[in-house]
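[1] Take a look and give me a structure for this.
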Amino acid sequence: MVTRTVALRTAAACALPLLLTSCGNDGPPAASPGTSAAEVQAITSTFEHFFDSSLPVDQKMALLQNGQAFTETLEHQAHSSIAGGASANVSQVDADGPGRASVTFTIKKHGIPLLPNRHGTALQLDGTWKVAAATFCDLLRIEGGVPAVCDATPTTAPVPTS
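    Down below sits the predicted model:
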């Protein structure tokens, strides 16, 4: 139990704004009918770049819904030693209405899956796909500390119990 808790906290800290690579799925993400290849690629790119630990905070903010509201959290994560080596892999993108998609992704640390098959949301805002603030807040909740902006943000997926 302690090992799982440590792994989840580490994953959440990493997950925050610094993840995405590959998680045993080297091919393109699966897509549901109604989701174009271009949309899948744009959404995948958004998620992978947002969670890429080498991406500067200002660029991460641009990939996150209401990114400016998360500046302090993103800065903190960027300077966290736990975040290094974090990545994520998108394995599924499903249309969920106009300008909205459900995304299945795995968060890894140094290539080891820590939070497999997470469910999040991508939103198309002003013609650009972004990681939904609720998705980011869900990951922050796993870590145990969330910024006040998350208090007004509903969750997008339940925390797995297994």
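[2] drop to CA atoms for contacts and neighbour counts, all remaining ones
    Noted.
[3] thinking in terms of the whole chain, how far from its middle is the lengthiest strand in the chain?
    Of all segments of type strand in the chain, defined using DSSP state E, the longest is strand 112-125. Centroid displacement of strand 112-125 relative to its chain, using CA atoms, centre = their mean, to the nearest Å, is 5 Å.
[4] Following element in sequence after it, please.
    Helices and strands here follow DSSP states H and E; after strand 112-125, the next one along the chain is strand 128-131.
[5] Just name whatever secondary elements that following strand is in contact with.
    helix 37-50, helix 57-63, strand 112-125 (3 or more CA pairs under 8 Å, 6 or more residues apart in numbering; DSSP states H and E).
[6] Another for comparison:
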Amino acid sequence: MAARGTAFAAALLLLLAPALAACSDDEGGGGNESPPTPTVEQTERTEPAEQSPAATAPADVGAAETEIKQNWQKFFDPATSMEDKQTVLENGDRMAPVLQAFSGDERGGQVQAKVSKVDFTSPTEANVTYDLTLKGATALPDASGTAVEQDGTWKVSAKTLCALVQLSGNGSPIPGC
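    Predicted coordinates for the structure are as follows:
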């Protein structure tokens, strides 16, 4: 907090110094010269005023979107092994207990997902809209989740899995969420 106050005082001094210097006339005569006008230096911005599409999406949007759709389908496919699901889940090794709880639930083992929309929020994160089906019937239309790029692979985010586990109505907190 003190540093902020010091910075403010320094900025104020820089702005007022030319005006104060103009008011103190060494000759005591109040000359006709107008005081110098303070100038504002433009500093180079480190962030663009408006984010470019490259800043809010991966370099190859098409490939990333395809990978997200494939990996979400793989993650929610009942035929996919637990080990394979871990490879497309954010922090898959650490999230194994949560994944086990989700897949161990009778309904969790029967759900599938179809991604309908991917909106990139950064080069490594995306909001995902998907339909969750249970035995082929849509159980949760237009569900929202997130995908993250981790170690070069687009994965289902841990928070998406945790939200689904909470929806299952288990009630007991799962370690990792």
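[7] TM-score for these two?
    Here the TM-score for the pair of chains, by TM-score structural alignment, normalised by the length of structure 1, is 0.66; 118 aligned residues with a CA RMSD of 2.0 Å.
[8] Using CSV, lay out the helices and strands packed on strand 128-131 of structure 1 together with mean neighbour count and distance to residue 80 of structure 1.
    Formatted as CSV, these follow (neighbours: other CA atoms under 10 Å; distance: least, CA to CA, whole Å):
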stretch, mean neighbour count, distance to residue 80 of structure 1
helix 37-50, 21, 16
helix 57-63, 19, 13
strand 112-125, 20, 17
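[9] Determine which of these approaches residue 104 of structure 1 most closely.
    strand 112-125 (4.7 Å; CA to CA).
[10] Grab the nearest non-local neighbour of the equivalent of residue 148 of structure 2 over in structure 1.
    For residue 148 of structure 2, the aligned residue in structure 1 is residue 123 (criterion: TM-score structural alignment). The shortest distance from residue 123 of structure 1 to any non-neighbouring residue, by CA to CA, 6 or more residues apart in numbering, is to residue 100 (4.7 Å).
[11] on that earlier part again, contacting residues for the match of residue 148 of structure 2?
    Counting by CA atoms under 8 Å, 6 or more residues apart in numbering, residue 123 of structure 1 touches 65, 99-101, 129-132.
[12] 6 Å - rerun?
    With contact set as CA atoms under 6 Å, 6 or more residues apart in numbering, residue 123 of structure 1 has these partners: 99-100, 129-130, 132.
[13] Next one: it from residue 130 of structure 1, what distance?
    Per CA to CA, to the nearest Å, residue 123 of structure 1 is found 5 Å from residue 130 of structure 1.
[14] Compare the helices and strands packed on strand 128-131 of structure 1 and report which one is nearest to residue 143 of structure 1.
    Across those, residue 143 of structure 1 has its closest neighbour in strand 112-125 (11.8 Å, CA to CA).
[15] Longest helix in structure 2, please.
    helix 2-23 (DSSP state H).
[16] so how far is that helix off the chain centroid?
    38 Å.
[17] do stretch 63-76 of structure 2 as well
    19 Å.
[18] and for it, what span of structure 1 is it aligned with?
    Using TM-score structural alignment, stretch 63-76 of structure 2 pairs with 38-51 in structure 1.
[19] now swap in stretch 16-32 of structure 2 and tell me
    Under TM-score structural alignment, there's no match for stretch 16-32 of structure 2.
[20] Identify the residue of structure 1 aligned to residue 125 of structure 2.
    Per TM-score structural alignment, the equivalent position to residue 125 of structure 2 in structure 1 is residue 100.
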